[in-house]
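Student: Here's a sequence, model it:
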Amino acid sequence: MDQSFDLPDSTDWVGTPLSLLAPLESSLRCQVCKDFFDNPVITSCSHTFCSLCIRRCLSTEGKCPACRSSDQELKLRRNWAVQELVDAFMTARPSVLGLARAEKERLKKGEDDTKQLAKKRKVSRVAEEETQVAEVSSQGRRTRSQRTTRTSVEALIAPQSIPEVIEDSQDDDEYIPEDGMVACPICSQKMKEEAVFTHLNVHTEEEAQPPKPAPFGSLMAPPQKDLTLGKPPDRIPAINYSILKDNSLRKKLRDLGIPEWGPKPLLQRRHTEWMNLWNANCDSKNPKSKRVLLSELDIWERTQGGHAATPSPFLSSSNVMRKDFNANEWSTNHDDDFKRLIANARKKSEAQIRSTIPGASESSSGPAQAQPQQHAEALPPNGARIENNPGSDANNTIDLSG
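Tutor: Alright, predicted model coming up:
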């Protein structure tokens, strides 16, 4: 596998003889970014997160991501013990994981060899049985004299094949001639007898000095001294953006040394992100320089800030979940959209009424309209005469002109 795509994960231990290390590694990872803890801090509800991750969550929602209880950035405390555990585990992880994977491959190869060897033994056993049957059938029964002769020959050859071992019981020490030199009782170094006491004083001085610890890998190496012995940087306090005007907020950004362009919502988000980066850096044993923090802010600017691609309305509508959401400003800015949606809804409603109501009215009022039409056809126009009989009787004629 290409190492550039080999991302470390707790599931790397699954399937190896050290699979029990998977939950251990999972407990050393942040629940927000799923990576190893970076400057871990503990909340008031006893949950541990990366300093930057929990600060971003609290500045957005004001709640713990694990238990959803309310919390504040002022209550966060650094967790040095977890940081030391993470550092030690990350140092030992590549070697231990390599050994676990090598052992996995060895066991797998051993199983394959065992299966292959068992198969070979089975085949050889069958072949041997067939050979024995063939020999018995070809030779027939042996005579008693042949068996006796073979037994005697084997009895003569057997003692000669066993080697005889004679132990040397002579434990005499090697003779060493005397040369007038005396051995030091501590280091066994040969010297003259009058120099022994002076040499013993040297050993006494060496024992008085504290022994230097022998490092065993990087885990037993002496801890590095904190180079940041000076005054720690001051943290950036949170501010209430609703009471600040645009010029005041721009002045604060200018004083912090970060960009001040853009509308007020963008200024607020930029100040919040810089505050989270700066305060999280204050929790680190080895703080980053301001130049590095500015580069991280530039990455945020290009991905989520003013230089980021314009999000769709569905993505931007998620801002209503923020705790500092201004409903009045939202309604004012989107008043035209609301009016357009209402007008479209009314048009659709009227069109639906036109398409459904006329058909229903014709079916319901059809008989009622047919009767007046019949009466209208029966009545003549104004000035016409209605005669009851076709005869010429003038008395039966009704004049309607009048």
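Student: switch to C-alpha atoms for all contacts and neighbour counts from now on
Tutor: Noted.
Student: now residue 297: how far from residue 305?
Tutor: Residue 297 sits at a distance of 9 Å from residue 305 (criterion: CA to CA, to the nearest Å).
Student: Same question for residue 37.
Tutor: 25 Å.
Student: Ok, residue 71 next?
Tutor: Applying CA to CA to residue 71 and residue 305 gives a distance of 26 Å.
Student: Next: residue 229.
Tutor: 35 Å.
Student: Give the residue from these two that has the larger number of neighbours.
Tutor: The residue with more neighbours, out of residue 229 and residue 305, is residue 305; 19 against 7, by other CA atoms under 10 Å.
Student: before we go on, could you also do this sequence so I can check it against the first one:
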Amino acid sequence: SDASDWAHSALPSLSQLDALQRCLICKDILQVPVITSCNHAFCLLCIRQHLQIDSSCPLCKSEQFESNLKRVILLEELVACYRALRPDLLRLLQRDGAGSDGPSSKNGSPKRDQHVQTDLASCPARCPTPDSSGPTETRATEVVEISDDDSGMNTVQCPVCGKHMDPKHLQESHIEYCLRGEQEPRRTRVARPLKTPASERKRGISLFFQVEKRVRASPPPRLSEPVDHLLFYFNQAHKRRHDAKRLPKIDFSSLSTAKVKEKLAALRLSTLGSRDQLELRYNQYYLFYNANMDLNRPATELELRQKLHQWEKSHQSFLAPRATSTIYGDDLKSRSLADKDFPVRSWLKRYKSEFRALARAARASHKTRL
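Tutor: This next block holds a predicted model:
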């Protein structure tokens, strides 16, 4: 999704509201928004990962610290509410925008916008049934809510009051009010002359008195319970535990590999892999775990471990095998340039010849152009 989705809707200015609720780092709608000391909002996980590499605000470049990040529960609920409403709101506004630009009906406006007053006084409550030998009948009658697709709809005559209407409406509600002598609750109606062949009218009446076959409909799919953001903000947010223990940041240089594995095992995490992989695993789980504690609706530890497993499957450091036969081996290929401990000198020394070859090729191509 993108803020430009609103450009072709009936309300394109909503793109500003959409853009304001997006994280500058991941470009997605805010997840667990936090405010920095410079009053800029980011996703909690995004800004924590950023501050591990660069201790400045991505927007204004002011110095920031992880301890200065503050949650805003109201903003989180507003964003969650917008995220839930966005698909339906976008669909409605795009449909309305397309409908306003589309061609009108033959009468100059859609049928649902036609409001014709019916002169009910001109027709008595019990109109006599016309001769069935006549091919057609033209009458000004009340018809309930005729939609755009009802032009070919068959109508039937009520055997009590003589009014013409949709068979389904007659059978479901009208006949009960009519038999009791009560006036049916008034609904939005569209009046227009109807020309109904006598044969079609007879067939509609016969269908009305047929016994309806009961078909057991399949139960509707269960939808997730709607989230009441107001109820949560005013009644549930204060019930969250604020004394829960967070995972500590570990100084791996002071720990042996056995100790690192012991800490991973205590968290029920995998202890397989090289030393670097063990450290990456703990650091990433440290981010997931502490960010999850700030969620209004936190995930379980099992879900966090599954999320970590998915992260490892997509992370290059866990995909490429690491060579240990040389000092550097293939370890540099699987390291990220954004890593705080990236060995820049080793990288330059290893690829110096390739850099020089590329520089010579660039100079040569520049001279040929001149």
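Student: nearest residue to the corresponding residue of the second structure for residue 48 of the first structure other than its sequence neighbours?
Tutor: Taking TM-score structural alignment, the alignment pairs residue 48 of the first structure with residue 41 from the second structure. Closest residue to residue 41 of the second structure in three dimensions, ignoring its sequence neighbours and counting by CA to CA, 6 or more residues apart in numbering: residue 35, at 4.6 Å.
Student: Could you check how many residues crowd around the one you found?
Tutor: Residue 35 of the second structure has 18 neighbours, counted by other CA under 10 Å.
Student: Return the distance of it relative to residue 237 of the second structure.
Tutor: Residue 35 of the second structure is 18 Å from residue 237 of the second structure, where distance means CA to CA.
Student: do the same with residue 355 of the second structure
Tutor: On the measure of CA to CA, residue 355 of the second structure and residue 237 of the second structure end up 56 Å apart.
Student: now do residue 65 of the second structure
Tutor: Residue 65 of the second structure sits 25 Å away from residue 237 of the second structure, going by CA to CA.
Student: Run through the strands of the first structure in chain order.
Tutor: For the first structure, applying DSSP state E gives strands covering 40-42, 48-50, 77-78, 182-183, 190-191, 385-387, 397-399.
Student: State the span of the second structure onto which the last one is aligned.
Tutor: So the one you mean is strand 397-399 of the first structure. Counting by TM-score structural alignment, strand 397-399 of the first structure pairs with no residue of the second structure.
Student: distance of the match of residue 48 of the first structure from residue 57 of the second structure?
Tutor: 10 Å.
Student: In terms of packing, which of the two has more residues around it?
Tutor: Set residue 41 of the second structure next to residue 57 and count neighbours by other CA under 10 Å: residue 41 wins out with 25 against 20.
Student: The more buried one reaches residue 25, doesn't it?
Tutor: No. Residue 41 of the second structure is beyond contact range of residue 25, at 10.2 Å (criterion: CA atoms under 8 Å).
Student: Spit out the residues that contact these two alike.
Tutor: Counting by CA atoms under 8 Å, 6 or more residues apart in numbering, residue 41 of the second structure and residue 25 have no common neighbour.
Student: Would you mind finding the match for residue 247 of the second structure in the first structure?
Tutor: Using TM-score structural alignment, the equivalent of residue 247 of the second structure in the first structure is residue 236.
Student: hmm, back to that, separation between the match of residue 48 of the first structure and residue 242 of the second structure?
Tutor: 22 Å.
Student: do residue 267 of the second structure as well
Tutor: 21 Å.
Student: between these two, who's got more neighbours?
Tutor: Each of residue 267 of the second structure and residue 242 has its neighbours counted (other CA under 10 Å); residue 267 has more, 14 against 9.
Student: Relative to residue 193 of the second structure, how far out is residue 164 of the second structure?
Tutor: Taking CA to CA, one finds residue 164 of the second structure at 11 Å from residue 193 of the second structure.
Student: So what's the residue count around the aligned residue in the second structure for residue 90 of the first structure?
Tutor: The alignment partner of residue 90 of the first structure in the second structure, by TM-score structural alignment, is residue 83. Neighbour count of residue 83 of the second structure, defined by other CA under 10 Å: 14.
Student: do the same with residue 358 of the second structure
Tutor: 11.
Student: May I ask which helix or strand encompasses it?
Tutor: For residue 358 of the second structure, the host element (DSSP states H and E) is helix 352-369.
Student: ranges for the helices of the stretch 101-250 of the first structure?
Tutor: Listed in chain order, the helices of the stretch 101-250 of the first structure (DSSP state H, counting those that start in this stretch) span 144-161, 196-208, 246-256.
Student: Buried deepest among those helices, which one?
Tutor: With neighbours defined as mean count of other CA atoms under 10 Å, the helices of the stretch 101-250 of the first structure peak in mean count at helix 246-256, which reaches a mean of 15.
Student: other SSEs contacting that helix?
Tutor: With contacts defined as 3 or more CA pairs under 8 Å, 6 or more residues apart in numbering; DSSP states H and E, helix 246-256 of the first structure has these neighbours: helix 264-282.
Student: start and end residues in the second structure for the helix it packs on, please.
Tutor: Aligning helix 264-282 of the first structure against the second structure (TM-score structural alignment) gives residues 275-293.
Student: mean distance, that stretch to its aligned residues in the first structure?
Tutor: Following the fit onto the first structure, the mean deviation recorded for stretch 275-293 of the second structure is 1.0 Å by mean CA distance after the TM-score superposition for the first structure.
Student: and if you look at stretch 85-95 of the second structure?
Tutor: So stretch 85-95 of the second structure averages 2.4 Å relative to the first structure (mean CA distance after the TM-score superposition for the first structure).
Student: Residues contacting that stretch, please?
Tutor: With CA under 8 Å, 6+ apart as the test, stretch 85-95 of the second structure has contacts from 5, 6, 8, 9, 10, 11.
Student: Spatially, which residue comes closest to the equivalent of the second one over in the first structure, not counting chain neighbours?
Tutor: Going back to what we said before, that points to residue 6 of the second structure. Aligning on TM-score structural alignment places residue 6 of the second structure opposite residue 13 in the first structure. The spatial neighbour of residue 13 of the first structure that comes closest, neighbours along the chain excluded (CA to CA, 6+ apart), is residue 19 at 4.8 Å.
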